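Take a look and give me a structure for this.
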Amino acid sequence: MNFSSFSEFMAMGQHGLYVWSAYGISIAVLLLNVGLPWLAKRRYLQDEARRMRREEKR
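Purely as a prediction, here's the structure:
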């Protein structure tokens, strides 16, 4: 496809809403696939560090 202006590119031949929402959802899913395990690992390590400190105090 050849677009003569940026607004035509954004409209994608009247399919812009579908195209850009699909890109947005895909990027959101990819970010969640990276972010959620990273947060879970961080939370796990914090919990383990807390548990180790509690056990050292005993």
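
Every contact and neighbour count from this point should use C-alpha atoms.
Fine.

can you give me the helices for this structure?
Secondary structure of the chain, counting by DSSP state H: helices at 6-11, 16-57.

Tell me which residues are up against the first one.
This points to helix 6-11. The contact list for helix 6-11, computed with C-alpha atoms under 8 Å, 6 or more residues apart in numbering, reads 3, 16, 17.

here's the other one to compare against:
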Amino acid sequence: MTPAFSSWHDFFAMGGYAFYVWLAVAFTLLPLLALLTHTLLAHRRLLKEIQQRQQRARRIRRAQRKNSIPPAVAGE
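Below you'll find the predicted structure:
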């Protein structure tokens, strides 16, 4: 099997079509990287929101338990 390009220069030149080839590569990889970044940030934001909701629910439950104790029992 013989290599398609004889040197790195030939590889990067892509037979005279380098501008179009590398532009297509960039237009493919940049949106993929943007999508990956957006997904990771959204995941992090979602986990933080879930944690905040759980903490709020715990505070509400504690407050409800505290307020549901009858005054006669609390004073004894």
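
Give me the TM-score for this pair.
Structural agreement between the two chains, given as a TM-score (TM-score structural alignment, normalised by the length of the first structure), stands at 0.69; 57 aligned residues with a C-alpha RMSD of 1.9 Å.

Neighbour-wise, which one of the contacts of helix 6-11 of the first structure leads?
Top of the contacts of helix 6-11 of the first structure by neighbour number is residue 16, holding 15 neighbours under the definition other C-alpha atoms under 10 Å.

That residue matches what in the second structure?
Aligned by TM-score structural alignment, residue 16 of the first structure pairs with residue 18 of the second structure.

Apart from its neighbours in sequence, what residue is nearest its match?
With sequence-adjacent residues excluded and distances taken as C-alpha to C-alpha, 6 or more residues apart in numbering, residue 18 of the second structure is closest to residue 12, at 6.4 Å.

do residue 3 of the first structure as well
Of all residues not flanking residue 3 of the first structure in the chain, residue 9 sits nearest, at 5.7 Å (C-alpha to C-alpha, 6+ apart).

To what extent is that neighbour buried, counted in neighbours?
A total of 14 residues lie near residue 9 of the first structure under the criterion other C-alpha under 10 Å.
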